[in-house]
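Novice: coords please:
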Amino acid sequence: MPQISFNSPVGALTIFEFDGQIVSLDWGFVEDMETSPVLDEAKSQINAYFAQKLTRFDLPLAPGGTPFQAAVWAAMCDIPLGQTATYQDLARIAGSPKGFRAVGMACGKNPIPILIPCHRVLATGGKPGGYSGDGGLETKEALLKLEGVDLYPVKKASQQTAFDL
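Specialist: Predicted coordinates for the structure are as follows:
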């Protein structure tokens, strides 16, 4: 299976291709690399994303999963750069309004993070939730910060509550 590894601001990444489509993105390096035009384009687009010169990926993705997971992953791809959605929002879009826990599971099983932007999915109230990528929440926060999303905005004194003090 063709694969290519390279360094990024969130660590070493390896992208895997099967039959002309991206099937996986993992953290770490592989020794035996075999590139392809699709992998070269994926690397180029990811580097452009980190350089803040790309706002939407345009790559053939084939994550493989259940129909519900596919619906959730497709909805994630529609979240614009610099914006977020909640697990509940995606549950509604995927046709299961009460399925926010299942959305969380789909996020955790996303085989192509960054390209399928599960880092843009938050828990109710803007809490970060989880992140399955290497580095966990630190990586999620770094990706959102790159996109201009501040998970922890500084509150003005007039906005603080008794719980904040």
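Novice: Please make it C-alpha for all contacts and neighbour counts, starting now.
Specialist: OK.
Novice: Contact partners for the most centrally placed residue in the chain?
Specialist: Centroid check for the chain by Cα atoms, centre = their mean gives residue 117 as the closest residue, at 2.6 Å. Listed by Cα atoms under 8 Å, 6 or more residues apart in numbering, the contact set of residue 117 reads 76-77, 79.
Novice: so what secondary structure elements neighbour the longest helix belonging to the chain?
Specialist: Counting residues, the longest helix found in the chain (DSSP state H) is helix 37-50. Judged by 3 or more Cα pairs under 8 Å, 6 or more residues apart in numbering; DSSP states H and E, the packing partners of helix 37-50 are strand 3-8, strand 11-18, strand 21-27.
Novice: what do you get if the cut-off is 10 Å, keeping everything else the same?
Specialist: With contacts defined as 3 or more Cα pairs under 10 Å, 6 or more residues apart in numbering; DSSP states H and E, helix 37-50 has these neighbours: strand 3-8, strand 11-18, strand 21-27, helix 137-146.
Novice: Please work out which residues outside that helix touch it.
Specialist: With contact meaning Cα atoms under 10 Å, 6 or more residues apart in numbering, helix 37-50 is reached by 2-10, 13-22, 36, 51-60, 81, 114-115, 143, 146-147.
Novice: Alongside the first, I'd like the structure of this one:
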Amino acid sequence: MTTTPATATTDTSVHTIIDSPVGPLTLVTRESGLAGVYMTEHRHIPAQETFGPRVAATDHPVLARTTEQLAGYFAGDIRDFDIDLSTSGTPFQQRVWAALRDIPYGETVSYGELAAVLGQPTASRAVGLANGRNPVSIIVPCHRVVGANGSMTGYGGGIDRKRWLLGFEHGTQQPVLG
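Specialist: Predicted coordinates:
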């Protein structure tokens, strides 16, 4: 998975909406890669007009690949995503999001542990803020970051979805959300 800094002036955004066990997901792409995966009632969601026109997932190769890999993830067939990303964020946010992709499937780390991995052990609050701004939920697994005591802390898609995703990755049978 590669990350290309977004250049809104040269990339055309399009989006689609797919069903998932955690409810509808809005997938946003630019020509160079996936720019967003947003859940209903997602915190920090950009204005919808920035998503571009709605298209069928099969009409765009990044959307088709993302849809296929998300279906594989929710079927339990894949644990790692191979999708080119085109995310917008500060250099620090980009570093945090890159570190999130290194958290293994089914495992969790605390904000403090993630800050230490980044070489900034006192920056757990800044890591939490960057984590909360992750535009590519599930693909960049921000749901795998928990409080220092293992508690369920904030999640852009809501704590119930975070709990569901972590339970799903641990093999817990759960009803479909949404």
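Novice: care to give me the TM-score?
Specialist: Overlay of the two chains. TM-score (TM-score structural alignment, normalised by the length of structure 1): 0.84; 148 aligned residues with a Cα RMSD of 1.9 Å.
Novice: follow-up on the earlier one: any chance of the helices and strands packed on helix 37-50 of structure 1 in TSV with mean neighbour count and distance to residue 65 of structure 1 as columns?
Specialist: TSV is the format used below for the helices and strands packed on helix 37-50 of structure 1 (neighbours: other Cα atoms under 10 Å; distance: least, Cα to Cα, whole Å):
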stretch	mean neighbour count	distance to residue 65 of structure 1
strand 3-8	18	20
strand 11-18	20	15
strand 21-27	19	11
helix 137-146	18	22
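Novice: closest to residue 69 of structure 1 out of those?
Specialist: Each of the helices and strands packed on helix 37-50 of structure 1 has some distance to residue 69 of structure 1 by Cα to Cα; the shortest is strand 21-27, at 14.2 Å.
Novice: Next, the angle from the closest one to helix 37-50.
Specialist: Angle of strand 21-27 of structure 1 versus helix 37-50, following axes from the mean of the first three to the mean of the last three Cα atoms, to 10 degrees, is 50 degrees.
Novice: Can you tell me what sits against strand 21-27 of structure 1?
Specialist: Outside strand 21-27 of structure 1, the residues that touch it by Cα under 10 Å, 6+ apart are 2-8, 10-18, 38-39, 42, 59-64, 110-116, 133-135.
Novice: mean deviation (superposed) between that strand and structure 2, please.
Specialist: Taken over the aligned residues, the distance from strand 21-27 of structure 1 to structure 2 averages 1.0 Å (mean Cα distance after the TM-score superposition for structure 1).
Novice: Structure 2: matching residues for that strand?
Specialist: Aligning strand 21-27 of structure 1 against structure 2 (TM-score structural alignment) gives residues 33-39.
Novice: and if you look at stretch 43-53 of structure 1?
Specialist: Aligned by TM-score structural alignment, stretch 43-53 of structure 1 falls on residues 67-77 of structure 2.
Novice: now the matching stretch: how far from the chain's centre is it?
Specialist: Relative to the chain's own centre, stretch 67-77 of structure 2 is displaced by 14 Å; criterion: Cα atoms, centre = their mean, to the nearest Å.
Novice: And stretch 18-28 of structure 1, by the same measure?
Specialist: Between the centre of stretch 18-28 of structure 1 and the centre of its chain there are 14 Å (Cα atoms, centre = their mean).
Novice: Residue 20 of structure 2 pairs with which position in structure 1?
Specialist: Alignment note: residue 20 of structure 2 maps to residue 8 in structure 1; criterion TM-score structural alignment.
Novice: One more: residue 147 of structure 2?
Specialist: Applying TM-score structural alignment, one finds that residue 147 of structure 2 aligns to residue 123 in structure 1.
Novice: correct me, but that match touches residue 91?
Specialist: No. Using Cα atoms under 10 Å, residue 123 of structure 1 makes no contact with residue 91, being 11.9 Å away.
Novice: Perfect, that will be all.
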